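Novice: Compute the structure for the input listed below.
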Amino acid sequence: MDCTFCSIVAGDLAADIVLDEPELLAFLDQRPVFKGHVLLVPRAHHATLPDLPATLRDPFLAAAQRIAAGVVEAYGATGSFVAINNVVSQSVPHLHLHVVPRTKGDGLRGFFWPRHKYADLEERAAYAARLRAALG
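Specialist: As a prediction, the model looks like this:
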């Protein structure tokens, strides 16, 4: 199977990892809505949320909660936007949960998401390091 996220999990593709657990991995989105945008994936390939085994539901949601709190702490965000696409608008067919840092007046309206690029790989790595520190 040719899956970008499976390649990241396997270490075949580089990513800025912010959470590394036995069954889950979280890393910065390479095309972030806002800097610090995180993707949480199960290590095993499951295409959508309905495909996620019951044994992973609690660990997956617990990690999402930690990341949502972590982006507030790490980046001084006011809150976060958390979302999962299932098939429609799912650019990679591997379950992934988005955690996007938000601040009042940040310009995000509805589901029109302008992308904000990192200046370079060093800036992206610095964002990853800040969130890793916040997640402990």
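
Novice: CA atoms for contacts and neighbours, from now on please.
Specialist: Fine.

Novice: which SS state does residue 32 fall under?
Specialist: In three-state terms, and counting by DSSP: H, G, I helix; E, B strand; the rest coil, residue 32 is coil.

Novice: List the residues that contact the spatially most central residue of the chain.
Specialist: The centroid of the chain falls nearest to residue 39 when counting by Cα atoms, centre = their mean (1.5 Å). The contact partners of residue 39, taken as Cα atoms under 8 Å, 6 or more residues apart in numbering, are 26, 27, 28, 29, 96, 97, 98, 99.

Novice: want to try TSV for those, with secondary structure, distance to residue 56 and neighbour count as columns?
Specialist: Shown next, in TSV, are the contacts of residue 39 (DSSP: H, G, I helix; E, B strand; the rest coil; distance: Cα to Cα, whole Å; neighbours: other Cα atoms under 10 Å):
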residue	secondary structure	distance to residue 56	neighbour count
26	strand	15	28
27	strand	18	22
28	strand	21	25
29	coil	22	21
96	coil	13	26
97	strand	13	20
98	strand	17	24
99	strand	18	29
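
Novice: Here is a second sequence; please produce its structure as well for comparison:
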Amino acid sequence: MARVGRVSECLFCRLGSGEIPADVVWETDRVLAFRDIDPQAPVHVLVIPREHHATLGALATSDPGLLGDVMAGAHAVARQEGLVGADGAEPGWRLVVNTGPAGGQVVHHVHLHVLGGRWMSWPPG
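Specialist: From the prediction side, this is the model:
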């Protein structure tokens, strides 16, 4: 099933429910944002839906409104962390979503990486 309220063995479901503590930087009743435990940039925050959706495609198909909430959460985090200027421009940030095994997804609960605080190179890898 693509959409499940909570999967008991899912790390991010457990973080989203508060069962496992996290360094929370932003949250709503549907979305949680917390600092990555292995940061790849000075700012590295993960944004997740509290409800379990394995991949970006699963979330987009079953609940596009929640996908919009997650995206809005990523922007709110970027603004809060000083990655978005008052005019919406400088200094900038990167949003990464790894989807599926070939895309590098390790935790199978959709999550967005908000990265910033340094210049990002291209291609990313």
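
Novice: picking that back up, what does the residue nearest to the centre of structure 1 correspond to in structure 2?
Specialist: Under the alignment (TM-score structural alignment), residue 39 of structure 1 maps onto residue 46 of structure 2.

Novice: isn't there a strand covering that match?
Specialist: Yes. Counting by three-state DSSP, residue 46 of structure 2 is found in a strand.

Novice: Grab the nearest non-local neighbour of it.
Specialist: In space, and not counting its chain neighbours, residue 46 of structure 2 is closest to residue 113: 4.7 Å by Cα to Cα, 6 or more residues apart in numbering.

Novice: Aligned against structure 1, show me the partner of that neighbour.
Specialist: Using TM-score structural alignment as the criterion, residue 113 of structure 2 maps onto residue 98 of structure 1.

Novice: and that match, what is it in contact with?
Specialist: Residue 98 of structure 1 neighbours (Cα under 8 Å, 6+ apart): 37, 38, 39, 40, 81, 82, 83, 84.

Novice: Which residue numbers in structure 1 does the helix ranked longest in structure 2 align to?
Specialist: Counting residues, the longest helix found in structure 2 (DSSP state H) is helix 64-80. The aligned range for helix 64-80 of structure 2 in structure 1 is 54-70, by TM-score structural alignment.

Novice: Give me the mean deviation of that stretch from structure 2.
Specialist: For stretch 54-70 of structure 1, the mean deviation from structure 2 after alignment is 1.7 Å (mean Cα distance after the TM-score superposition for structure 1).

Novice: What are the contacting residues of that stretch?
Specialist: Against stretch 54-70 of structure 1 from outside (Cα under 8 Å, 6+ apart): 23-24, 40, 42, 79-80, 82, 97, 99, 101, 131, 134-135.

Novice: what about burial for those residues, which qualify?
Specialist: By neighbour count, with 16 or more other Cα atoms under 10 Å, those hold 24, 40, 42, 79, 80, 82, 97, 99, 101, 131, 134, 135 as buried.
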